[in-house]
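Engineer: Following is a predicted model, sequence given first.
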Amino acid sequence: MLFDDEQAVALAVALQIATTTGAGIEEAAARALTTVRQVMPARLRHRIDTLQLAAIQPPTTRPNPQADSSVLITLSAAIHADEVLRFDYAPASPAGAGDNNSAGTAPRRVQPHHLVTWRGRWYLVAWDLDRDDWRTFRADRITPRTPTGPRFTPRDLPGGNVAAFVTSRFRGSDGSGDWPCRGEVILDLLAAAVVPYSRDGIVQELGPNRCRLTLGSWSWPGLASAIGRFDADIEVIGPPELKRACTRLARRYADAATI
């Protein structure tokens, strides 16, 4: 696939952003950025070399454990193939606890459904075959086993979609509750380019340059404005209130441009 100058620079910038996300893809993004930079004309290399990014975290925030890029690829492949996945699940602490795997125990067997990010961490949403229930698993604690299992027919997630499910699972875990206005869109952008700016939103990778973003706000115009800051084509999935807010903002911006 051939890229024009602006697309090549945009790809390089997205990869550089991905090296600062803290979502476990930094090393792979850095390798890809090096490859892209090597094949760029000198004039474009100069443009991207002037961009220096750094991830700033509050002093009290501990860095999130990183998920290995090869694990993310394995999980994504099983999801797209609708194949049962087996994996070892490391304990959250050295002592181990609850429903995590310990050494010598049987691997988890799940029907994988979605790979999402939540506040800088990657999670696998899956139906746990042994516990007969839905579970979320932190990708940085997963060690996949091969081969994958038989194919399955995907189940319907509680709440109707992955955003509603993940939001309900994490709601109240930090005392923040939920936003009164929450909407869902598809962006023509790399998921890694969206994650740093999604706040407490949910980002789901749909393809190399396409992702689903679920985001909340105190008002529908505020939500539409937050989504509009992404420099990409936007497809509003819903709800209707978000579509109407986008229409109103578009009209306001168009009027402002003619004044």
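Structural biologist: Nice, I can see it.
Engineer: switch to C-alpha atoms for all contacts and neighbour counts from now on
Structural biologist: Fine.
Engineer: contacting residues around the helix or strand containing residue 163?
Structural biologist: Assigning secondary structure by DSSP states H and E places residue 163 in helix 162-170. Contacts to helix 162-170, defined as C-alpha atoms under 8 Å, 6 or more residues apart in numbering, come from residues 114, 157, 158, 159, 178, 202, 214.
Engineer: next up, a second structure to put side by side with the first:
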Amino acid sequence: MTSDMTARTLRLLSLLQTRREWSGDDLADRLQVTVRTVRRDIDRLRDLGYPVDSTRGHAGGYRLAAGTDLPPLLLDDDEAVAIAVALRTAAGGLRGIEETALRALAKLEQVLPRRLRTRVTALQQSMSGIVWETRGPRADPALLSTLAVTCRDHEIVTFDYTTRAGTTAPRRVEPQHLVASGDLWYLLAHDTGRDDWRVFRLDRITGVTVTGHRVPARALPGDDPAAFVAEKLSGAPTRHRAVATVRASADHVRTHTRYLTARIRPVDEATCVVDASDDSLTRIARTLACLTADYALDADPDVLDHLRATARRTLHATG
């Protein structure tokens, strides 16, 4: 009897961790018990330190709330392995998280069963990562975490946003998705002041305030938030213009460049256009160097001067 109750309580905890809110009827149906038994099990979780909030109503509702201390989390085998591997590689894109990730990893691996430690080690030994040079500021983990929660809960936030031109203005938005591109993170959100979708770079966001006001989820623009953000970025103004007409198919170019897909536009089966425009002359040269076919270039004079100077240095170095 006691073991059944313990197993059911753990199952209840697992359910509460997978959804923001459950009705009493739903939990009772999942656990195959009465609503009254669910209420007793909820009280047991509270006695163990889990902050479970309840709401009044016909069947009542329950959600696992934030507390003053972090209670133990219930993870299945696959979740534990995924978290351990992610912690081992967490230093790749977030500023200041390396030491914190190592501390968390040490705690997790201390309690992992031997069979799971073996899986984690095997995965890590078979994985390799390429560390590219930093092309921009990394994201603040605290900001990333805050916005991730507001995206999940559809909660309006306000912040100050600095544009590329250096002007700062207050914004009020409904966060929807976070999208990573290289070292940069972007927030896809519906700007309530402009009544339109906008893309915000996280390193240009300051003074975030979570309003506590939740709104219904909006229909996203398109099926793929990352593709939408890529398209928005491809149309954003840049300091230097460089557009290459490449004598190769778009598919061929995509397989040889690490560039945004939205910047590659097919013309026909043997030709495509690559928009290599950027704020950095060095990145433009790097993108064009990745093209493995002949191309004609339409670019600003400063881009052409930079490319000619680079070519002269290369020719001089090779004799």
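Structural biologist: That came in fine, so what should we check first? Remember, it's a predicted structure, so these values are computed and weren't measured experimentally.
Engineer: before we move on, the earlier item: which positions in the second structure sit opposite the helix holding residue 163 of the first structure in the alignment?
Structural biologist: The alignment of helix 162-170 of the first structure onto the second structure (TM-score structural alignment) spans residues 225-233.
Engineer: Please state the offset of the matching stretch from the chain centre?
Structural biologist: In this view, stretch 225-233 of the second structure has its centroid 13 Å away from the chain centroid, taken as C-alpha atoms, centre = their mean, to the nearest Å.
Engineer: mean shift of it relative to the first structure?
Structural biologist: Superposed on the first structure, stretch 225-233 of the second structure shows a mean distance to its aligned partners of 2.1 Å (mean C-alpha distance after the TM-score superposition for the first structure).
Engineer: what's the next helix or strand after the helix holding residue 163 of the first structure packed up against?
Structural biologist: Using DSSP H and E, the helix or strand that directly follows helix 162-170 of the first structure along the chain is strand 181-187. In terms of contacts (3 or more C-alpha pairs under 8 Å, 6 or more residues apart in numbering; DSSP states H and E), strand 181-187 of the first structure is packed against strand 210-217, helix 220-228, strand 234-238.
Engineer: what's whichever helix or strand comes after strand 181-187 of the first structure aligned against in the second structure?
Structural biologist: Next helix or strand after strand 181-187 of the first structure toward the C-terminus (DSSP H and E): helix 191-194. Helix 191-194 of the first structure corresponds to no residue of the second structure when matched by TM-score structural alignment.
Engineer: Give the buried residues for the match of helix 162-170 of the first structure.
Structural biologist: Buried residues in stretch 225-233 of the second structure, counted by 16 or more other C-alpha atoms under 10 Å: 225, 226, 227, 228, 229, 230, 233.
Engineer: can you redo those as TSV with distance to residue 242 of the second structure?
Structural biologist: Listed next are those as TSV, based on distance: C-alpha to C-alpha, whole Å:
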residue	distance to residue 242 of the second structure
225	26
226	24
227	22
228	22
229	21
230	18
233	15
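Engineer: Nearest to residue 272 of the second structure among these?
Structural biologist: residue 230 (17.9 Å; C-alpha to C-alpha).
Engineer: which residues sit in contact with the nearest residue to residue 173 of the second structure once chain neighbours are set aside?
Structural biologist: Nearest in space to residue 173 of the second structure, with sequence neighbours left out and distances taken as C-alpha to C-alpha, 6 or more residues apart in numbering, is residue 191 at 4.4 Å. Shown in contact with residue 191 of the second structure (C-alpha under 8 Å, 6+ apart): 171, 172, 173, 174, 197, 198.
Engineer: What is the aligned counterpart of residue 70 of the first structure in the second structure?
Structural biologist: Per TM-score structural alignment, residue 70 of the first structure is aligned with residue 142.
Engineer: quick one: its match from residue 97 of the second structure, how far?
Structural biologist: To residue 97 of the second structure, residue 142 of the second structure is 10 Å away according to C-alpha to C-alpha, to the nearest Å.
Engineer: And those two? Which one has more around it.
Structural biologist: A count of neighbours by other C-alpha atoms under 10 Å puts residue 97 above the other of residue 142 of the second structure and residue 97, at 16 against 12.
Engineer: just checking, that one touches residue 139?
Structural biologist: No - counting by C-alpha atoms under 8 Å, residue 139 is not a contact partner of residue 97 of the second structure; they are 10.2 Å apart.
Engineer: related to what we said a few turns ago, I'd like to know which of the contacts of helix 162-170 of the first structure are buried.
Structural biologist: 114, 157, 202, 214.
Engineer: tell me the secondary structure for the second one?
Structural biologist: Right, residue 157 of the first structure. Of the three states, residue 157 of the first structure takes coil under DSSP: H, G, I helix; E, B strand; the rest coil.
Engineer: ok, now how distant is the residue lying closest to it once chain neighbours are set aside from residue 4 of the first structure?
Structural biologist: Using C-alpha to C-alpha, 6+ apart and skipping residues adjacent in sequence, the residue nearest residue 157 of the first structure is residue 165, 6.9 Å away. Going from residue 165 of the first structure to residue 4 of the first structure by C-alpha to C-alpha gives 40 Å.
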